[in-house]
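Participant: Sequence first, then the predicted structure:
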Amino acid sequence: MLNISDNSVNTEVAFNGFNAFHKTALSPANRMFTRWLLAVAALFFIFMFLPWTQNIQSKGKVTTLQPGQRPQTIQSTIAGRIERWYVREGELVKKGDTIVNLSEIKAEYFDPDLVQRTNRQVAAKEGAIASYSQKVQALNEQIKAMRSELEFKQQQLANKIRQSEFKLASAEADYQQAIVQDSIASQQYNRAKSLFESGINSRTKMEDKQAKLQETSAKLISAQNKVQEARQELEIARLDLNTVRLSYNQKIAKAESDKFSTLSAQFDAEGSVNKLRIQASNYEQRSQFYYIVAPQDCYITKAIKPGIGETVKEGEGIVTIMPADYELAVELYVKPMDLPLVNLGQEVRFIFDGWPAFIFSGWPGQSFGTYSGEVVAIDNMISANGEYRVLVSPHEHAEKPWPQALRVGSGAQGIALLNDVSLWYEIWRQLNGFPPDYYGEDTTPEEVKEKGNFEFKAPAKSIK
């Protein structure tokens, strides 16, 4: 009855006629459970060999592709007081539209005619520069006249020197003649005296010769005095020439000194004019900052200083805006271990907050509600949260465009797709904490097998 013998009696006995056999027979449910258990085990075994797409998941937020398209704060260029608002929060304004009007709060800018008065100061300084220019021109003419006069004086004195030289030469000639005549008169007197003493000539002739000698001696002295006088006149003429040169050189030097002083004053005035012009330009430019205008087409999001009469400091935020035209992007943060797996142009799938989605991260083809993007920028420096920032823009050839109602700041979850591996391998990798497979393009299957599937690569799987 235990059915343990090779000689079975099951074929000889009619079990249907005995109630005991019905009560001890196995239940059909047990056999069904065994069959289901075997089927589930077979399915699980088959399921473990299904393909699984490795991926990197990261949370981020929606931002803009260009920095100038992101939300920004408009600061006040000058310190002032709010007088009037021309917009309201949420309003669309065009580039150049006035947002708010400020009034001056600094005492040095209270004068309403400050620009005009500064311009008049500039005009006055320019007149002074013109006067200095005229004075410099007059001094140049004066210097030119003095040099011409000096040249004339030098020629005049040079002529006088030549006249003195001629006079000296004539006096010296007369002096030489007087010397000769005196010598002749002396000889004649000596002969007449000798003849008188010999009794040949009379006393009268001797006295005549004596008188002649005295006359020639007087002429000799007179000629000598004239030579000395001519020499003194020549020296005086030469001294006059040197004196004239020194005098006119001194006058010319003084005039040039006055000229350079005038030029210095002119340059100083020109510097003052330039400074006043800069001030006038600054005042005029400052007056334009009383009206804060929109830098681009944008929406007014929030007024930071809403009250009329409130004062703002230089560089203090006064209103925040959101540009009207922008290109959306997603800002993700990946761990340093996953950074080598991310490349420029790599496809990333997104789930946006507020949009329903049905996700199988390992089977992206079976997912619903995801949006496609591609990596356009990767930071080279780690962020403050210890991860690297990755910027992803909409995919150019995506079948499904990003939602039109998507706004900057919305949450997003990104899934970067990598290799296709078996499910059992992915479970084993996750349990051991290994990174995803990262093969190089030139890595052969033999090398992958030898390295135990841990040689890193940067694949970018595209999902259709």
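Facilitator: Nice, thanks for sending it over. Residues are numbered from 1 along each chain as shown.
Participant: C-alpha only now, for contacts and for neighbours.
Facilitator: Will do.
Participant: Okay, buried residues for stretch 128-140 please.
Facilitator: Buried residues in stretch 128-140, counted by 16 or more other Cα atoms under 10 Å: 128, 129, 132, 133, 135, 136, 139, 140.
Participant: another one to put next to it:
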Amino acid sequence: MLNITPKKPSDQQEYDRRFGSLNTLKTPSEAKKVARWLIAILILMGIVLILPWQQNIRARGEMTALTPQDRPQKIQCPIDGTIAQWNVREGQHVDSGQVLLTIAEIKDKYIDPDMILRLEEGIMAKGEAINAKRDKVRAKERQLDALEEGLIIKLKQFDNKIEQSILKVESDSIAWEASKIDLKNADRQYNANQELHQKGLISLTKLEGVRSKYQQAKSKEVGARTKFEMAINEFQNAILGKNAARNEALDKIAKTDSELSTTLSDIADSEGSLAKARNELSSMEIRAGMRVIRAPQKGVVVQALNSGIGENVKSSQALLTLVPDQPHLAAAIYIKTMDVPLIEEGRHVRLRFDGWPSIQFSGWPSVSVGTFGGKVEVVDFMNQPDGTFRVLITQDSNEKDEDWPQELRMGTGVFGWVMLEEVPIWYELWRQINGFPPSLDNPVAKKKK
């Protein structure tokens, strides 16, 4: 109560007495601010590392056309000649079939301006000669028919003559046989009367009469035999005549047939010459058309590779360059070999054209400014001389994006980003540090799946 007993010091007082110097040390306010900033930066970096990142493949190229017919083409000279007249100027729009320039001939064979007329006259003459030979063929065919009919008639005549000869031979043979019988009877009678005369039974006058009959019978037998032999000769002559007539007619037929074949051969040769002349005429007409060089399609004359009048040009020599009108433009970018397997048709692409200012965030294409959308249309199956592969990109009509500028021209430089899959930023940093290729599958989505 009187407070005369000394007080025991408290723990705080004891701490202050023993470590009082620590109270003079205080944390500066700047250090606290730095610590807070570091913590905020770390938190922000952690948030950024989990943000999505669009993987892409970058490449440079130029504007071209999707189809070969829309690409700039060299108008070549189809024939050897000299420039006679220019009908266009550089930068001029031309329609399909419009005359670009005219070529004059320099070869001796084609210099004659009436060459086509000469060839036409030659063709007409050859045609008339062929018609005359065809008339000759028809005459020979009629002659052959007449010879064959004449042979048939003549053979029938000889057949009739042979039949008559056979009948005459038979008749004369019978007459000869009858005369031989009469001779035999007359000989018997003569011998009998001769014996009777020797015996004195008949007179000499009667014997002479019998002898006269015998001589007459003998004469008739000789005459009948002669007629028979003559009939046989006539029969043989008729057969020989038939054969001779047949051989003569066949010889005439063969000769006429040979002349007919010769005429047909001449017609074939003439038709071959006529076809050759017609071919030459067609070639001349086509060549005459080649002297006037026309535009194959609508376009713009970009550059004349030859100038002046009278300059000699050779076939297949380029004369000027024609850019087709309103081509279907496409961007051609060149991808490294290691990136080609990652690109497939239909992939979305962001493009930056030379001359159009833009800001591109390759990882976040949605916040890019001044770039244009496209899609992969063609990936070449063969590499370029420098080892890269060409990829053709066309405007993506399905994307709600700004259309490509109408002012784009062939050869304009372009830079493209072929968009791949979305991955977290930490994965992209890890991939870049380790040198791994871009991923075809989203690892986060794959992990969730």
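Facilitator: On my side now, so go ahead. On a predicted model such as this, the values are computed, not experimentally measured, just so you know.
Participant: possible to save the buried residues of stretch 128-140 of structure 1 as a markdown table with secondary structure and distance to residue 182 of structure 1?
Facilitator: Formatted as a markdown table, the buried residues of stretch 128-140 of structure 1 follow (DSSP: H, G, I helix; E, B strand; the rest coil; distance: Cα to Cα, whole Å):
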| residue | secondary structure | distance to residue 182 of structure 1 |
| --- | --- | --- |
| 128 | helix | 78 |
| 129 | helix | 77 |
| 132 | helix | 72 |
| 133 | helix | 72 |
| 135 | helix | 68 |
| 136 | helix | 67 |
| 139 | helix | 62 |
| 140 | helix | 62 |
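Participant: which strands and helices sit next to the helix or strand where residue 322 of structure 1 lies?
Facilitator: In the assignment (DSSP states H and E), residue 322 of structure 1 maps to strand 317-323. When contacts are defined as 3 or more Cα pairs under 8 Å, 6 or more residues apart in numbering; DSSP states H and E, strand 317-323 of structure 1 packs onto strand 72-75, strand 298-303.
Participant: In JSON lines: the buried residues of stretch 128-140 of structure 1, plus distance to residue 341 of structure 1.
Facilitator: Below are the buried residues of stretch 128-140 of structure 1 laid out as JSON lines (distance: Cα to Cα, whole Å):
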{"residue": "128", "distance to residue 341 of structure 1": "74"}
{"residue": "129", "distance to residue 341 of structure 1": "72"}
{"residue": "132", "distance to residue 341 of structure 1": "76"}
{"residue": "133", "distance to residue 341 of structure 1": "75"}
{"residue": "135", "distance to residue 341 of structure 1": "80"}
{"residue": "136", "distance to residue 341 of structure 1": "78"}
{"residue": "139", "distance to residue 341 of structure 1": "83"}
{"residue": "140", "distance to residue 341 of structure 1": "82"}
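Participant: about what we covered before: what sits up against the strand holding residue 322 of structure 1?
Facilitator: The contact list for strand 317-323 of structure 1 (Cα atoms under 8 Å, 6 or more residues apart in numbering) reads 69-76, 296-305, 312.
Participant: Same question for stretch 87-97 of structure 1: list its buried residues.
Facilitator: Under the neighbour-count criterion of 16+ other Cα under 10 Å, stretch 87-97 of structure 1 has 87, 92, 93, 97 buried.
Participant: Please produce CSV containing those residues, extended by secondary structure and distance to residue 323 of structure 1.
Facilitator: Below are these laid out as CSV (three-state DSSP; distance: Cα to Cα, whole Å):
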residue, secondary structure, distance to residue 323 of structure 1
87, coil, 15
92, strand, 9
93, strand, 10
97, coil, 14
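Participant: Quick one: residues contacting residue 369 of structure 2.
Facilitator: By Cα under 8 Å, 6+ apart, the contact set of residue 369 of structure 2 is 358, 359, 360.
Participant: Most neighbours among these, which one?
Facilitator: When neighbours are counted by other Cα atoms under 10 Å, residue 360 leads the contacts of residue 369 of structure 2 with 18 neighbours.
Participant: and residue 60 of structure 2, helix, strand or coil?
Facilitator: strand (DSSP: H, G, I helix; E, B strand; the rest coil).
Participant: How about it: what's its closest non-neighbour residue?
Facilitator: Leaving aside its sequence neighbours, residue 60 of structure 2 sits nearest to residue 415 (Cα to Cα, 6 or more residues apart in numbering; 4.5 Å).
Participant: Same question for residue 418 of structure 2.
Facilitator: Residue 418 of structure 2's closest residue in space is residue 349 (Cα to Cα, 6+ apart), at 4.5 Å.
Participant: doesn't residue 377 make contact with the one you found?
Facilitator: No - using Cα atoms under 8 Å, residue 349 of structure 2 is not in contact with residue 377, being 10.5 Å away.
Participant: Compare these two and say which is more crowded by neighbours.
Facilitator: Legend: neighbour count by other Cα under 10 Å for residue 349 of structure 2 and residue 377, higher for residue 349 (24 against 19).
Participant: check which helix or strand covers the more buried one.
Facilitator: strand 348-353.
Participant: ok, then the element right after that strand?
Facilitator: With elements assigned by DSSP H and E, the helix or strand that comes after strand 348-353 of structure 2 is strand 372-379.
Participant: Can you spell out which helices and strands pack onto that following strand?
Facilitator: In terms of contacts (3+ Cα pairs under 8 Å, 6+ apart), strand 372-379 of structure 2 is packed against strand 348-353, strand 389-394.
Participant: Would you convert those into JSON lines that also reports distance to residue 372 of structure 2?
Facilitator: Formatted as JSON lines, those follow (distance: least, Cα to Cα, whole Å):
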{"stretch": "strand 348-353", "distance to residue 372 of structure 2": "5"}
{"stretch": "strand 389-394", "distance to residue 372 of structure 2": "11"}
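Participant: To residue 120 of structure 2, which of those lies closest?
Facilitator: For those, the distance to residue 120 of structure 2 is smallest for strand 389-394, at 52.9 Å, taking Cα to Cα.
Participant: Quick one: residues in contact with that closest one.
Facilitator: Under the criterion Cα under 8 Å, 6+ apart, residues 66, 329-337, 340, 349, 374-384 lie in contact with strand 389-394 of structure 2.
Participant: dump the residue contacts of the residue nearest to residue 418 of structure 2.
Facilitator: By Cα under 8 Å, 6+ apart, the contact list for residue 349 of structure 2 reads 373, 374, 375, 376, 393, 416, 417, 418, 419.
Participant: what does residue 355 of structure 1 give?
Facilitator: So residue 355 of structure 1 contacts residue 369 (Cα under 8 Å, 6+ apart).
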